[in-house]
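> Can you look at this prediction? I've put the sequence above it.
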Amino acid sequence: LEALPEELVRYTEEELLEYLRQAVKRSIGIKKIQALKEAANRSIGIRQGAMMAKMELRTLIQKYELIQAKFEELDQTLDTLLQDIPGVDQMLEITGIGRDTVAGFFAEVGDLSEYNHPRQITKLAGLSLKENTSGKHKGRTRITKRGRKKLRALLFRASMILVAKNKAFKALHHYYTTRPDNPLKKMQSLIALCNKLIRILFSIGKKQFVFQEEKMLKDIPHMHAFIQEPVAA
């Protein structure tokens, strides 16, 4: 429906609703149609150049459809590539970890068989710790940030999602930030969780085991005292 505002207002709400329900995948209600018509009414002004405007609108729609088709093609290619990587299925079973995170991780680190220890990936992401010192002065400990910025950003996003959706990571974040001895600030905790995630993904890629939230919690001393909700088996 390549209609300018002045043409759009000529259609009834029912006609627009019928068309959009066929053309748009997500649900469209009558309130959205009414809002569309109200916006079209307010938009009617100078009508010169309507033909060129419609040509431009048609071109933009074609570009959008082409981009969507390319995205769908890319998604299919991505799924095919991920199928051949050991451990991907087990990684995707972790609550809070999605396909884009796993794909982004491998896009940055490459073949895990090339690494001997997860610390190498920590260093690659610029998440290794360093202490700022000057003479006798002992400064604050920070991450180096000497590494792949995209990988570091991906791990931070993934860790924040895990804190929100994964019971084990949520409980571990709570423990890190509230423990009596040396509690961490939220950002420091997220850095620790990024490194924890690296170790988990590295181990799964090497051994293809199923990640268990309950086992992760049992491996942490005094963790049971900080669990807010029961962990599903």
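Perfect, thanks for sending it. Numbering: from 1, shown residues only.

> drop to CA atoms for contacts and neighbour counts, all remaining ones
Fine.

> For the protein, just list every one of the helices.
Counting by DSSP state H, the chain has helices at residues 5-8, 13-23, 30-43, 50-83, 88-92, 99-109, 118-124, 149-165, 167-178, 186-207, 213-218.

> Buried residues in the shortest one, which are they?
Of the residues in helix 5-8, those buried under the neighbour-count criterion (16 or more other Cα atoms under 10 Å) are 5, 6, 8.

> what separates it from the chain centre, distance-wise?
How far helix 5-8 lies from its chain's middle: 38 Å, per Cα atoms, centre = their mean, to the nearest Å.

> Neighbours of residue 205, how many?
Counted with other Cα atoms under 10 Å, residues neighbouring residue 205 total 20.

> do the same with residue 221
8.

> Would you convert the helices of the chain into TSV that also reports distance to residue 135?
Output for the helices of the chain, formatted as TSV (distance: least, Cα to Cα, whole Å):
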stretch	distance to residue 135
helix 5-8	70
helix 13-23	68
helix 30-43	66
helix 50-83	50
helix 88-92	45
helix 99-109	36
helix 118-124	26
helix 149-165	30
helix 167-178	31
helix 186-207	25
helix 213-218	41
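
> out of those helices, nearest to residue 133?
helix 186-207 (19.1 Å; Cα to Cα).

> Mind listing residues that contact the closest one?
86-88, 90-91, 112-113, 118, 121-122, 127, 155-156, 159-160, 169, 173, 176-177, 209-211 (Cα atoms under 8 Å, 6 or more residues apart in numbering).

> Does residue 167 touch residue 213 like I think?
Yes: if you go by Cα atoms under 8 Å, residue 167 and residue 213 touch, sitting 7.1 Å apart.

> Between those two, which has more neighbouring residues?
More crowded of residue 167 and residue 213, by other Cα under 10 Å: residue 167, with 22 against 17.

> what's the distance between the more buried one and residue 212?
Separation of residue 167 from residue 212 (Cα to Cα, to the nearest Å): 11 Å.

> do residue 220 as well
Residue 220 is 13 Å from residue 212, by Cα to Cα.

> now do residue 77
30 Å.

> do the same with residue 95
10 Å.

> neighbour count winner among the two?
Counted by other Cα under 10 Å, residue 95 and residue 212 do not tie: residue 95 has more neighbours, with 17 against 14.

> What residues does the more buried one make contact with?
By Cα under 8 Å, 6+ apart, the contact set of residue 95 is 162, 165, 166.

> A further structure is provided below for comparison with the first:
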Amino acid sequence: MTSFLRYCVGLDISKDTLQACLSVIDQTGRVSVKATTKVVNKPVGFASLLTWVSRHRKLDLSLIYLMESTGVYHEAVAWYLHQQDQSVSILLPNKAKHYLKSLGYKSKNDKIDVQGLSRMGLEQQLPLWSPLSKNLYALRLLTRQHQRLQELKTQSTNQQHALEYSVFDSRFIDKQLTKLVSVYEAQIDALETAIKELIDEDPILKPRIERLIAIKGLALLSVAVLVAETNGFEGFTNQRHLVSYAGYDVVENQSGNHSGKTRISKKGNSRLRRILHMPAFNAVRFNEPTCKALYDRVYERTHIKMKAYVAVQKRLLLMAYALWRHEVKYDPEYLANRAEKDKKIVPTSGTTQDQVAEAELSYL
């Protein structure tokens, strides 16, 4: 008699609907699809999803819900399931995409995606999702609104500059632009105050964010954006995933005798790269030990300042991730002390994955 091990519900989420697939795996590793359905992406649909699952869940086995982090559309159902004491796992989209490719799927549609997710949840031991704080979502709304207003302010000041040097000027338009800039500045100040108050009132976020602010170059707003856009670094199991998510992963262009430019992919969250632009300049300017040494090393090798600053941006991101993940205070001399210790250690075997991960943090 076949013995089954556990269930998984894969969820493919769009703005309006949830495509669900319930699958089960047996002791031989064979995955069977038990049922599929589609519900609306609203609380009434979430309730009907639980009813549907209980109706088709014939055996008392463990159950997990697996979904991708699709913008903001997955958040409501993830919170609902978590509040109903259900096990939830959330994947970065590129992980599911590469898994489906490994299965040999050439077509792509909702049915294939949701079956692939349910199969992935059964065949792999995925980490469970646990929301750090509801304030992270409020923080993300505030920081994104701050960015929008900052962009509008910059646009208006650029228009003023162009008008000033134009052949034909207009006092009326200049007056309107001046008023707009003052309105944007007032709203930006109000948003920065709201961000600070939200962090101060959260006993979980406040101490963690204070550790990151200790890094020279990273201010409160920069750290708030990093934390909000990565959802408290939730779902990133290693540095490579975070680097890829931010678009700092390196893309080579080389084949045979051809050797093109090596650059970062920029296929990731552009808000992370945008907010790290000025902190990288400040970290070098204020002689943050690790970042300054990195900048000098890369600039000496490439003679390209911006490439060195991009390397510093990546370093700041990884430093913030390490401090957040391990919940330790920032030590400016940590890497220097670590390098001295490593010189005294004679390796006795091949390089391990842990050593590779450490090397990635200290390479640039």
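Structure received. Here the structure is a predicted model, which is why all the values come from computation and not from measurement.

> Any idea what the TM-score is?
Aligned and superposed, the two chains score 0.58 in TM-score terms (TM-score structural alignment, normalised by the length of structure 1); 162 aligned residues with a Cα RMSD of 3.0 Å.

> one step back: now, which of the buried residues of helix 5-8 of structure 1 sits nearest residue 138 of structure 1?
When the buried residues of helix 5-8 of structure 1 are compared for distance to residue 138 of structure 1 (Cα to Cα), residue 5 wins out at 66.2 Å.

> Now that closest one: closest residue in space, sequence neighbours ignored.
Among residues not flanking residue 5 of structure 1 along the chain, residue 40 sits closest, at 4.5 Å (Cα to Cα, 6 or more residues apart in numbering).

> wait, the one you found sits on residue 34?
No: Residue 40 of structure 1 lies out of contact with residue 34 (Cα under 8 Å); the separation is 9.8 Å.

> Could you find the counterpart of residue 223 of structure 2 in structure 1?
For residue 223 of structure 2, the aligned position in structure 1 is occupied by residue 102, per TM-score structural alignment.

> how far away is its match from residue 87 of structure 1?
10 Å.

> same question, residue 52 of structure 1
Taking Cα to Cα, one finds residue 52 of structure 1 at 53 Å from residue 87 of structure 1.

> If you count surrounding residues, which of those two has more?
Under the criterion of other Cα under 10 Å, the comparison of residue 52 of structure 1 against residue 87 puts residue 87 first, with 20 against 10.

> Aligned against structure 2, show me the partner of the more buried one.
By TM-score structural alignment, residue 87 of structure 1 lines up with residue 208.

> cool, and residue 123 of structure 1?
In structure 2, the residue equivalent to residue 123 of structure 1 is residue 244, according to TM-score structural alignment.

> Surely that match touches residue 268?
Yes: between residue 244 of structure 2 and residue 268 there is a contact at 6.6 Å, judged by Cα under 8 Å.

> Any chance you could list what contacts stretch 133-146 of structure 1?
By Cα under 8 Å, 6+ apart, the residues outside stretch 133-146 of structure 1 that reach it are 123, 124, 125, 126, 127, 128, 129, 130, 131, 132.

> export these to TSV and tack on neighbour count?
Output for the contacts of stretch 133-146 of structure 1, formatted as TSV (neighbours: other Cα atoms under 10 Å):
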residue	neighbour count
123	18
124	19
125	27
126	18
127	25
128	19
129	14
130	13
131	12
132	11
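
> Among these, which lie within strands?
Under the assignment DSSP state E, the contacts of stretch 133-146 of structure 1 contribute 129, 130, 131, 132 to strands.

> Grab the nearest non-local neighbour of the last one.
In this case it means residue 132 of structure 1. residue 139 (4.6 Å).

> Residue 46 of structure 2 now?
What sits nearest to residue 46 of structure 2 in space, not counting adjacent residues and going by Cα to Cα, 6+ apart, is residue 77, at 6.5 Å.

> Residue 138 of structure 1 maps to what in structure 2?
Using TM-score structural alignment, the equivalent of residue 138 of structure 1 in structure 2 is residue 259.

> Any idea how many residues pack against its match?
Using other Cα under 10 Å, residue 259 of structure 2 has 10 neighbouring residues.

> Next: residue 23 of structure 1.
Count around residue 23 of structure 1 with other Cα under 10 Å applied: 10.

> quick one on the thing from earlier: in contact with the match of residue 123 of structure 1, which residues?
Taking Cα under 8 Å, 6+ apart, we find residue 244 of structure 2 in contact with 267, 268.

> Residue 82 of structure 2 and residue 299 of structure 2: what is the separation?
48 Å.

> hang on, I meant residue 268 of structure 2
Residue 268 of structure 2 is 25 Å from residue 299 of structure 2, by Cα to Cα.

> got it, and residue 335 of structure 2?
Using Cα to Cα, one gets 20 Å for the distance from residue 335 of structure 2 to residue 299 of structure 2.

> So between the two, which is more surrounded?
residue 299 (17 against 14).

> What residue in structure 1 is paired with the more buried one?
By TM-score structural alignment, residue 299 of structure 2 lines up with residue 177.

> Stretch 150-159 of structure 2 corresponds to what range in structure 1?
Using TM-score structural alignment, stretch 150-159 of structure 2 corresponds to no residues of structure 1.

> Now do the buried residues in that stretch.
150, 153, 156, 157.

> what sits against the last one?
Taking Cα under 8 Å, 6+ apart as the contact definition, residue 157 of structure 2 lies against 177, 181.

> Just want the angle from the strand or helix carrying it to helix 220-229.
In this assignment (DSSP states H and E), residue 157 of structure 2 forms part of helix 135-164. On the basis of axes from the mean of the first three to the mean of the last three Cα atoms, to 10 degrees, helix 135-164 of structure 2 is oriented at 120 degrees to helix 220-229.

> Quick check, residue 16 of structure 1 in contact with residue 33.
Yes: using Cα under 8 Å, residue 16 of structure 1 is in contact with residue 33, at 6.9 Å.

> Against residue 51 of structure 1, how distant is residue 163 of structure 1?
53 Å.

> between the two, who's got more neighbours?
residue 163 (19 against 11).

> Could you report the neighbour count for residue 6 of structure 2?
Residue 6 of structure 2 has 18 neighbouring residues, counting by other Cα under 10 Å.
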